[in-house]
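Novice: Sequence unavailable; structure follows:
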């Protein structure tokens, strides 16, 4: 496993308060480990939904949703755990073994229904993860659109 000090990409927090969405960019340092992402999202202290959307090095994405008593996770490519600490952290928390290094297949891990109550059923999230011709930021934009905060998400990315 390659340890990564600085990781390219971005992390956006989507927060729903009083029926309205807002998106905020999280500090890029959270991409180094899952604990940092979870901590940053929990610090937002919202009574509504909070979803972390992370594009890691334009290779894969991670969805993080704090829930009472824990966190729901979805990783777009389990094989990323072989090269990225944050992906390995996700598999570790899910108690899932990483794939073999020879395995070239891409498959998601985690709770693919974590956004069902926000308008994105498990089947659709699976279809989005299977769109291997799309970059993770494009996949995350599709997810944001389906959940109802696409405009806010796009506005945050335009400030990058």
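Specialist: Thanks, I have the structure now. For clarity, every value in this text was computed on a predicted model and none was experimentally measured.

Novice: rest of the way, CA atoms for contacts and neighbours
Specialist: Fine.

Novice: Assign residue 62 to helix, strand or coil.
Specialist: Under the three-state scheme (DSSP: H, G, I helix; E, B strand; the rest coil), the conformation of residue 62 reads as strand.

Novice: Do I have it right that it meets residue 55?
Specialist: Yes. Using C-alpha atoms under 8 Å, residue 62 is in contact with residue 55, at 6.8 Å.

Novice: here comes the other one, which I'd like you to weigh against the first:
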């Protein structure tokens, strides 16, 4: 069961000394895409860093930040109608907001975003397919499948 007090958090993940290290980021990283990218870059101690953002109980955002580029995965494009961070991420992904009243979650961006950590695009699609899964629970599953769940849980609380 998800701990409701942790429904808003931002965590950076990077490889250091052969281990994945998690760092809690300031909540200001949740205010917009530029702030999110800057927070992940600021916490980075490696060439490739990831940001896991749980903005509320309707979506999550994952960033992969390298010196040359930033990739992203927005768990549900429908959130762009209500949240600045989601709207900016959807725009950066080059996707249009969904029209009408879409029933199922509509991911946008790179499903292969954490393949370097051990979760393929097919595995990510399976995580996102859970109809009743909360974003916090989905991020926990992703961290578990990528091998850093204990560190992730410790840092996000």
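Specialist: The structure has been received and is ready for your questions. This structure is a prediction, so every number in the text was calculated from the model and none was measured.

Novice: Could you get me the TM-score between them?
Specialist: The TM-score (TM-score structural alignment, normalised by the length of structure 2) is 0.90; 151 aligned residues with a C-alpha RMSD of 1.4 Å.

Novice: circling back: so for residue 62 and residue 55 of structure 1, which residue has more residues nearby?
Specialist: Neighbours per residue (other C-alpha atoms under 10 Å) separate residue 62 of structure 1 from residue 55, with residue 62 holding more: 27 against 24.

Novice: Now do the contacts for residue 16 of structure 2.
Specialist: 45, 46 (C-alpha atoms under 8 Å, 6 or more residues apart in numbering).

Novice: Helices of structure 2, start to end?
Specialist: Using DSSP state H, the helices found in structure 2 span residues 33-43, 84-92, 121-128, 135-145, 149-156.

Novice: Which among those is found nearest to residue 69 of structure 2?
Specialist: Ranking the helices of structure 2 by proximity to residue 69 of structure 2 (C-alpha to C-alpha) places helix 33-43 first, at 10.4 Å.

Novice: what separates that closest one from the chain centre, distance-wise?
Specialist: Offset of helix 33-43 of structure 2 from its chain centre (C-alpha atoms, centre = their mean, to the nearest Å): 13 Å.

Novice: Nearest residue to the middle of structure 2?
Specialist: Central residue of structure 2 (C-alpha atoms, centre = their mean): residue 62, 2.3 Å from the mean position.

Novice: Quick check: that residue touching residue 49?
Specialist: No. Contact status for residue 62 of structure 2 versus residue 49: not in contact, 10.5 Å apart, counting by C-alpha under 8 Å.

Novice: any idea how far residue 81 of structure 2 is from the residue in structure 2 sticking out farthest from the centre?
Specialist: Of all residues in structure 2, residue 100 has its C-alpha farthest from the mean position, at 24.9 Å, by C-alpha atoms, centre = their mean. With distances defined as C-alpha to C-alpha, to the nearest Å, the gap from residue 100 of structure 2 to residue 81 of structure 2 amounts to 11 Å.

Novice: again with residue 157 of structure 2
Specialist: Distance, residue 157 of structure 2 to residue 81 of structure 2, by C-alpha to C-alpha: 28 Å.

Novice: What is the burial count for the aligned residue in structure 2 for residue 138 of structure 1?
Specialist: Applying TM-score structural alignment, one finds that residue 138 of structure 1 aligns to residue 137 in structure 2. Close neighbours of residue 137 of structure 2, defined as other C-alpha under 10 Å, add up to 17.
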